[in-house]
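*Asks:* Pasted the sequence and its predicted model underneath.
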Amino acid sequence: MSEYLLRMEDISKIYPNGVVANKNINFRLKKGEIHALLGENGAGKSTLMKILFGMEKPSSGKIFLNNEELEMNSSKDAIAKGIGMVHQHFTLIDSFTVAQNVTLGIEPKKGFFVNEEEAIKFTKELSDKYKLYIDPKAITGTLPVGLKQKIEILKALARGAKILILDEPTAVLTPQETEQLFAELINLKNQGHTIIFISHKIREVKEISDRITILRNGCQVGEFLTNEVTEQEISNKIVGWKIDSKVEKKELKEGEVRIRVKNLSYTSKDKSPILKDLSFIVRAGTIFGIAGVQGNGQTELVEILTKTRNIQNGTIEINGVDIRNLNIKTLRDLGYSYIPEDRMLKGVASNASVSENLISDEYDSPKLCKKSILRKGEISKLAKSLVKQYSIKCSGIEAKVGSLSGGNIQKIVVARECKNIPKVLIAEQPTRGVDIGAANIIHRELVKLRDEGCAILLVSADLSELMKLCDRLAVMYEGEIVAYFDDLSQVTESELGLCMLGAKKHAPEQIGRMLYE
């Protein structure tokens, strides 16, 4: 009898357009282990897990569970075999209670109606059994991200999952929420569950996993005991070359004020406060970070800064000019660039080519356009140069952006927004969902811009990223700035996490230091 609970043998996936997503991969799971699956964007992780979860059919290869060959035609088949998946982007209904979300589709009935009391009882017993404590009567939309993730895990367990696939489970969690999640995963492991942990955070993989499988370019690099490989070795195996994640910044030389936010407030349609009297400045040659758990006003702040949401109260100046009545084109003319959080919605035209996306901010500039006719030679030359500089993996500059991996799409956005050395850059979650190699390229480019005098506002939930890159850092909680650090050498991720949860706040005098002149 095999020592493995699950075996995926010689799995290959070739799409009709000829793209090879997986090539002869052998993935093995032992019962009761936490197994990390690592690789760059486009390495084949998502495809492999979609095959395991019944969302994709392999071109060749077999899957065995308890030595029994599986034939899965849908996610329903995978769920029936005890396989559950928690996606990076939650699939919850915010207006439902926790119990309603957990039991959706498997609701206990009382005659023709849903038995709400039984659903609440079932959810409470399930959460107690697995120590995933949560109020089954709570409205989902009012809960923080960490608790919403618990609901997703409970949903899978409620449907009998013994193997759990977790896709980037800590992407938007604070250190405290991550610590809590790890305690819950270890408890699940101790109760006999098996967990596949997909992540780009190598430090966390070292902490939580028992074994690691690494993929690169659709192929399997190897399978390793976690305690027998270092973080550096893991990084090198993921990208295929020795990676140096350290970022060298030049000595801080602050220039003029490039961004000035003064007494900015914003309320929702029902008059609930979203932003509360925000004031801060960002100077040339600095990276000013804003940390915070998702949903604490950062999105609204960026939308106002990028003119997709109107200013209600307060003022914002870019390079000394009030932006209230400006359009995006005028902002661009002021030397303004923006890396959006949602690259597919706001960052690229997925049906357009790589080259078209790379020049979309300046297609009418004299160097790329003459007498209303695009200069294709110059466009091709620029696009090829950026593809090389940013290591963008594509079949050519005419490839459709929608066919690329998430990390390569993000590099296209960053390349476009940084190529002309802007005076002001708003970078919103610039490395979310990208692999260590792509993140390293993006980090170096941001620091290069800072060293060349750009004023960068970096909004991120990744504390290690903020601490590595920022010169100054503010923390937002419930729409206001609750902490400010002008010396990050003395700050820990744990301290920042407490501020992000509202458990620690700075005195007004400390926060007021953001407005130094």
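*Replies:* On my side now, so go ahead.

*Asks:* Could you use CA atoms for every contact and neighbour count after this?
*Replies:* Noted.

*Asks:* Can you show me the helices along the stretch 301-450 of the chain?
*Replies:* All helices of the stretch 301-450 of the chain, identified by DSSP state H, counting those that start in this stretch, fall at 328-333, 354-358, 376-389, 406-418, 436-451.

*Asks:* what about versus this one:
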Amino acid sequence: MSTLIDAPPAVRLTGITKRYPGVVANSDINLSVRRATVHALVGENGAGKSTLMKTLFGLHQPDEGTIEIDGQARTFASPADAIAAGIGMVHQHFMLADNLTVWENVVLGAEPTSSGRLDGARARRDIEAIAQRYGLGVDPRALVEELGVGARQRVEIIKVLYRGARILILDEPTAVLVPQEVDELFGNLADLKAEGLTIIFISHKLDEVRAIADEITVIRRGTTVGTADPRQVTNRQLAEMMVGSALPVPELRESTVTDREVLRLRGVRVAGVGRDVLSDIDLSIRAGEVVGIAGVEGNGQAELVDAIMGLEPVADGAVELAGRDVTRLSTLRRREAGVGFIPEDRHRQGLLLEATLWENRCLGFQTRRPAARGMFLDRAAARADTRRIVEQFDVRTPGIDVLAAALSGGNQQKLIVGREMSGDPALLIASHPTRGVDVGAQAAIWDQLRNARAAGLAVLLISADLEELIGMSDTLRVILRGRIGPPLDPRTVTPESLGVAMTGGHEAGGPDLPDTAGTDRPEQPGQAGVVGSADRVAESDLGTAGGSLSARKVTE
């Protein structure tokens, strides 16, 4: 033990500065990570966390500063150099080839051979052993393009473990894991730490950071603010260090629900391979109402969203928008009829990363103003409206001509939210709208949803957090095995009981949920008391659109 204490830090970054045209992403950052510890790195979106970790992983070189690994100065010209030094990185956004299988993705660049030929059988055995040991269940033979977001995240983690890294960089690793996997991951991180491995843990979930980390370093606007002891700091204190303000609260106040029905699903059925993925779905959302959907991965949330958007064919039943049957309309026609869509996976479904911000503003609006004037693209109007979105939604960017890939994940999300809430939509499908964003961006998105709700927007909300679902919904529904349960009142539902319903626990003698719906939500001045520093009760991946659900109980 004394040898470990006396040893130099596993990672020491000194004076790291990284500049891009018009932006200083990192400025004189200092970070020291002790061996065999979990060191959390937190900060708002755009604070420079990912840039710093990409520097450590050799994806780019710093303009100034030094990197030391186990006391030795190192220079990484590429990720291969970092991997050779025992560093592995699990990226927040997946680095996978969709047209390859799981095992092919895992061994890519580190292929095992036998007699000069690729030994696929050995690779699959090794991957199955890693998956079993760490509770990261995936089929090595499955095509990545067929996997949901949760399974893709597990593949990324297996890639790092397969290469035997001694220093692990985990960028938002729990964002898409189900509850058991989060618990198992945390247990495995403790085991890895006990074996001498060092983990750098990046997360927006402050309660998770405090639960798993030995130390927490906060970055704000590209520079280090300080290091905190997770046993002596609260979520609110961390939030104030990150963004200079208190932890935001998801809550609705006075009721804005009207009698005007915007969305109606009547007996919707979606067929799957060998069984129905959605059965007899009846759902109604009225103007001024937020309906939250809670469920565990694979229970039909993604198919529900796809059926409403026209991305999945409906075998039976009808989808009606403002009294009009749109069941057979294309996705474009549904969007033109007033459907906005915030997808869970912003990279796969929400953005063209190699296009500019103003070009991304046009996506889904290519037949409507301000993106189009008749048959032609209206560049001037699109650019002007992009500037409005950047200002109104606080998208931090040097300009609208930068590529979407240059923005942090949270700023990409704010751009999507701004785009989808433009043009006065009648219905907004918000699938994991605050996934991977910091507390400041969360507050901004919640404010925009509240304002749009008050103006008569109907919202279908699938959230990353049960607190968000309970706090931001007028009515809650649980989806289980492709069926939607009765309406629930968020004023009487607890995260614990909702988590039980999501897993079907009430069917086996678990606690029953209240069956009263919050059809007219009265003013709730005490609503802020339902959240705060919290413990996770349950967390669930939401399937192919990406994201997780987490339930927390109040501890403050």
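*Replies:* Perfect, thanks for sending it. As the structure is a computational prediction, the values presented were derived from the model and not from experiment.

*Asks:* Include mean neighbour count and distance to T47 of structure 1 when you put the helices of the stretch 301-450 of structure 1 into CSV, please.
*Replies:* Shown next, in CSV, are those (neighbours: other Cα atoms under 10 Å; distance: least, Cα to Cα, whole Å):
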stretch, mean neighbour count, distance to T47 of structure 1
helix 328-333, 13, 38
helix 354-358, 25, 23
helix 376-389, 15, 25
helix 406-418, 24, 13
helix 436-451, 21, 19
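
*Asks:* Please name whichever of the ones you listed is nearest to A183 of structure 1.
*Replies:* Across the helices of the stretch 301-450 of structure 1, A183 of structure 1 has its closest neighbour in helix 436-451 (25.3 Å, Cα to Cα).

*Asks:* Superpose on structure 2 and give me the mean offset of the closest one.
*Replies:* Compared with structure 2 after fitting, helix 436-451 of structure 1 has a mean deviation of 1.5 Å; criterion: mean Cα distance after the TM-score superposition for structure 1.

*Asks:* Which part of structure 2 matches that helix?
*Replies:* Aligning helix 436-451 of structure 1 against structure 2 (TM-score structural alignment) gives residues 439-454.

*Asks:* For that stretch, give me every contacting residue.
*Replies:* With Cα atoms under 8 Å, 6 or more residues apart in numbering as the test, stretch 439-454 of structure 2 has contacts from 44-45, 204, 239, 243, 247-250, 252, 256, 287-290, 393, 410, 414, 417, 421, 433-434, 459, 472.

*Asks:* How about stretch 395-403 of structure 2?
*Replies:* For stretch 395-403 of structure 2, with Cα under 8 Å, 6+ apart as the criterion, the contacting residues are 22-23, 46, 353-358, 383, 386-387, 389-390, 407, 411-412, 414-415.

*Asks:* what about 10 Å?
*Replies:* Defining contact as Cα atoms under 10 Å, 6 or more residues apart in numbering, one finds that stretch 395-403 of structure 2 is touched by 21-23, 45-46, 352-361, 383-384, 386-391, 404, 406-408, 410-415, 418, 441.

*Asks:* Same question for stretch 119-137 of structure 2.
*Replies:* Outside stretch 119-137 of structure 2, the residues that touch it by Cα under 10 Å, 6+ apart are 102-104, 106-107, 110-114, 138-141, 150-151, 153-155, 157-159, 161-162, 177, 180-185, 187-189.

*Asks:* ok, now with 6 Å
*Replies:* Stretch 119-137 of structure 2 is contacted from outside by P112, T113, R154, using Cα atoms under 6 Å, 6 or more residues apart in numbering.

*Asks:* Find the nearest non-adjacent residue to the last one, please.
*Replies:* For R154 of structure 2, the nearest residue in space outside its immediate sequence neighbours is L136; the separation is 5.7 Å by Cα to Cα, 6 or more residues apart in numbering.

*Asks:* so which of the helices of the stretch 301-450 of structure 1 comes closest to G82 of structure 1?
*Replies:* Of all the helices of the stretch 301-450 of structure 1, helix 406-418 comes closest under Cα to Cα, at 29.3 Å.

*Asks:* Comparing that closest one with structure 2, how large is the average distance?
*Replies:* Mean for helix 406-418 of structure 1 is 2.2 Å (mean Cα distance after the TM-score superposition for structure 1).

*Asks:* quick one: that helix aligns where in structure 2?
*Replies:* So helix 406-418 of structure 1 sits over residues 409-421 in structure 2, by TM-score structural alignment.
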